[in-house]
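1. Build me a model:
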Amino acid sequence: MPSIKKALHFLLSAKATAWSVGILGYGMSTEWAVSKMRCSKDENVFSNGSATVTYQLFNGVINREFCPQFGGGNTFQVFKKLSETGGAPQIIHGLVITLLALCLLCSAGSILIALYNSVSNPYQTYMGPIGLYTCSSGSACISFLVLILYVVNVQLSRMADDLVQNDVGGTAVYLKDKTSEFKVGYYLLIPYTVLSLLSILLVYLYEHAAYTHRREQQRPTEDAPKEIMMY
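-> Just a heads-up that it's a prediction; the model follows:
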């Protein structure tokens, strides 16, 4: 059986990872971003027409005011709607969802390994601290990549423009002055990343202390006083 100290460190690591999974799960179900833009039927005349696109990961809402005429509001499935226009926004959004699924998978692996180590003494294999480091660091790195990819898709691609144009239908509209604001779902990736790193730190602190203790018990005999060496 592992020592109480080891069990405590690994249980705290599992708890931190479980919190991160809860945070990410909630974040994936709420709003991620809102894009607003001006809208007009005439390329040279922009009055008070506007369009707002609110994104979740899987669903979204488009609200149009005088865009192009009376406007309207519709809900949509993000990936399905993007598949109608295709291109980079669809690919990046699909990649974001895939990477988030990998985050959850890595976190699940980290929790299982931490719980296993809290009740047993495995060797230094993938079921020991090495496995936990790999899973948790994978979660942190992948979630950081998602932060970057989602910003690129919302800010730099034509995702919002294509969604509004597709919602309008065959009527040509002109869009400009797009501004985007990121919401709670996006920002919850940050505490998820921090908690994944914290789960690594908790195990590392125990491993470092245990290693230091072993080194102190295995000091070479030349460090002993000369009086003891004579006997």
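
2. contacts and neighbour counts: CA atoms only from here.
-> Noted.

3. name the element the most centrally placed residue in the chain belongs to?
-> Centroid-nearest residue in the chain, with C-alpha atoms, centre = their mean: Ser143, separated by 3.2 Å. In this structure, Ser143 sits in helix 129-151 according to DSSP states H and E.

4. helices or strands up against that helix?
-> Under the contact criterion of 3 or more C-alpha pairs under 8 Å, 6 or more residues apart in numbering; DSSP states H and E, helix 129-151 touches helix 88-119, helix 189-217.

5. Buried residues, that helix. List them.
-> For helix 129-151, a neighbour-count test (16 or more other C-alpha atoms under 10 Å) marks 129, 131-133, 135-140, 142-143, 146, 149-150 as buried.

6. Give me the next element, helix or strand, following that helix.
-> helix 159-168.

7. Helix 88-119 and that next one, what's the angle between them?
-> 120 degrees (axes from the mean of the first three to the mean of the last three C-alpha atoms, to 10 degrees).

8. what's stretch 168-188 in contact with?
-> Applying C-alpha atoms under 8 Å, 6 or more residues apart in numbering, the set of residues contacting stretch 168-188 from outside is 23-24, 26-43, 56, 67-68, 147, 154-155, 161, 165.

9. Give me the PyMOL select line for those residues, limited to the buried ones.
-> A single PyMOL command is used to select the members of the contacts of stretch 168-188 judged buried by 16+ other C-alpha under 10 Å:
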select buried, resi 23+24+27+28+30+31+32+33+34+35+36+37+38+39+40+41+56+67+68+154+155+161+165
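
10. Please give the structure of this sequence too, so both can be compared:
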Amino acid sequence: MPSMTKTLYFLLSALVTAISVGLLGFAMSRKWSHTTMDCAPIGSDLFNGTAVIKMTLFNGMFHRDSCPSFGSTASFDVFPLMGKTGGTAVVLQVLTVGLLALCLLFSAVSILISLYNSVSNPYQTYLGPVGVYTCSSLSACLSVVVLIIYVLNLGVTNTPEDMVIIGYDVEVELRNKSLDMQVGYFLVIPYTVLSLAAVFMIYMYDHAAYTQRREQERPTEDAPKEIMMY
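-> Sure thing, here's the model as predicted:
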């Protein structure tokens, strides 16, 4: 049977990682962004209309007010519409979802490694702590990359403007874009923190195990010289 210390640390790592997976799965189903733009007909300087895009990772909703006609609402699928705006937007969106899927995969592997080591030989570890370090660290790093890519795709490029024009097939001028991130986006942050917490749990076990091994090697080193002579 494994020691109580080993079981405790690996079970805590598995629990923390499982919570992070639940958070990320929930985040992927929630709204990620809310983009608002001022709108005016082509050639007009009167930007008295607004266009709003509310998006999850896979679908979204248009809201228009005097852009260029009276208000209207329409839903859309993210990937097909981004595909019409140009290659960069849809590539970044595919990359975002793909990296999130990899995060879930690495977290699942980290959970399996932690659970296995919590019941394995007390003097051996299988792919851990190195396995947990690798999988959980990759999950944390990839989730940070996701946060950056998503903001770049909607905040830096003209993707939202192109989506409004192509989605409604209208010629309008759009300016003063305002991007507000929503709950789905922000839930990735605690996922990152929990992934790093899993690494910290196993580091604490690894440090404790190393300290114990050093203490077991010390009796001979610390023995009185008179005893060692015999």
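
11. ok so, going back, thought the residue nearest to the centre of structure 1 was touching Ala101?
-> No. Between Ser143 of structure 1 and Ala101 there is no contact under C-alpha atoms under 8 Å: 10.2 Å.

12. Common neighbours of those two, please.
-> In contact with both Ser143 of structure 1 and Ala101: no residue, using C-alpha under 8 Å, 6+ apart.

13. ok, back up a step: what's the average distance for the helix holding Ser143 of structure 1 when superposed on structure 2?
-> Superposed on structure 2, helix 129-151 of structure 1 shows a mean distance to its aligned partners of 0.8 Å (mean C-alpha distance after the TM-score superposition for structure 1).

14. one step back: list the ones among the contacts of stretch 168-188 of structure 1 that fall in strands.
-> Ala33, Val34, Ser35, Lys36, Met37, Arg38, Cys39, Ser40 (DSSP state E).

15. The first one and Thr52 touch, don't they?
-> In other words, Ala33 of structure 1. No. The criterion here is C-alpha under 8 Å, and Ala33 of structure 1 misses it with Thr52 at 10.5 Å.

16. thinking again about what came up before, just tell me the aligned range of the helix holding Ser143 of structure 1 in structure 2.
-> Mapping helix 129-151 of structure 1 onto structure 2 (TM-score structural alignment) gives residues 129-151.

17. Centre of the chain to the matching stretch, how far?
-> Offset of stretch 129-151 of structure 2 from its chain centre (C-alpha atoms, centre = their mean, to the nearest Å): 7 Å.

18. now stretch 187-194 of structure 2
-> Distance, centroid of stretch 187-194 of structure 2 to centroid of chain: 7 Å (C-alpha atoms, centre = their mean).

19. Ok, stretch 27-43 of structure 1 next?
-> 22 Å.

20. which residues touch it?
-> Stretch 27-43 of structure 1 is contacted from outside by 46-57, 66-68, 154, 160, 172-186, 188-189, using C-alpha under 8 Å, 6+ apart.

21. Going through the residues you listed, which ones are buried?
-> 49-57, 66-68, 154, 160, 173-175, 178, 180, 182-183, 185-186, 188-189.

22. among the residues you listed, which are in helices?
-> Per DSSP state H, helices hold the following members of those: Ala160, Gly185, Tyr186, Leu189.

23. My guess is Leu142 of structure 2 contacts Cys103. True?
-> Yes. Applying C-alpha under 8 Å, one finds Leu142 of structure 2 in contact with Cys103, separated by 6.6 Å.

24. Just the endpoints, please. Distance across stretch 69-85 of structure 1?
-> With C-alpha to C-alpha, to the nearest Å as the measure, stretch 69-85 of structure 1 spans 23 Å from end to end.

25. which residues make contact with it from outside it?
-> Stretch 69-85 of structure 1 is contacted by residues 55-65, 89-90, 93-94, 159, 162-163, 166-167 when judged by C-alpha under 8 Å, 6+ apart.

26. still on that earlier bit, Arg219 of structure 1: which of the ones in helices among the buried ones among the contacts of stretch 27-43 of structure 1 is nearest?
-> Closest to Arg219 of structure 1 out of these is Leu189 (45.0 Å), distances taken as C-alpha to C-alpha.

27. need the contact list for that closest one.
-> Neighbouring residues of Leu189 of structure 1 by C-alpha under 8 Å, 6+ apart: Leu24, Gly27, Ser143, Phe144, Leu147.

28. Next, give me the two most distant ones among those.
-> Greatest spatial distance in the contacts of Leu189 of structure 1: Gly27 and Phe144, 14.6 Å, computed using C-alpha to C-alpha.

29. Can you classify Asn74 of structure 1 by secondary structure?
-> Secondary structure, DSSP: H, G, I helix; E, B strand; the rest coil: Asn74 of structure 1 is strand.

30. and it, how many residues sit next to it?
-> 11 (other C-alpha atoms under 10 Å).

31. distance of it from Asn59 of structure 1?
-> Distance, Asn74 of structure 1 to Asn59 of structure 1, by C-alpha to C-alpha: 11 Å.

32. Leu11 of structure 2 belongs to a strand, doesn't it?
-> No. Counting by three-state DSSP, Leu11 of structure 2 is located in no strand; its state is helix.

33. Please look at it and Ser118 and confirm they touch.
-> Yes. Shown here, Leu11 of structure 2 and Ser118 form a contact pair, counting by C-alpha under 8 Å, at 6.1 Å.

34. The two: who's more crowded?
-> More crowded of Leu11 of structure 2 and Ser118, by other C-alpha under 10 Å: Ser118, with 25 against 22.

35. Apart from its neighbours in sequence, what residue is nearest that one?
-> Thr7 (4.3 Å; C-alpha to C-alpha, 6 or more residues apart in numbering).

36. what helix or strand is Tyr126 of structure 2 on?
-> When the helices and strands are read off by DSSP H and E, none of them contains Tyr126 of structure 2.

37. Run a quick neighbour tally on the residue nearest to it when sequence neighbours are not counted.
-> Counting by C-alpha to C-alpha, 6+ apart, Asn117 is the residue found nearest to Tyr126 of structure 2 once chain neighbours are left out, at 6.4 Å. Asn117 of structure 2: 23 surrounding residues under other C-alpha under 10 Å.
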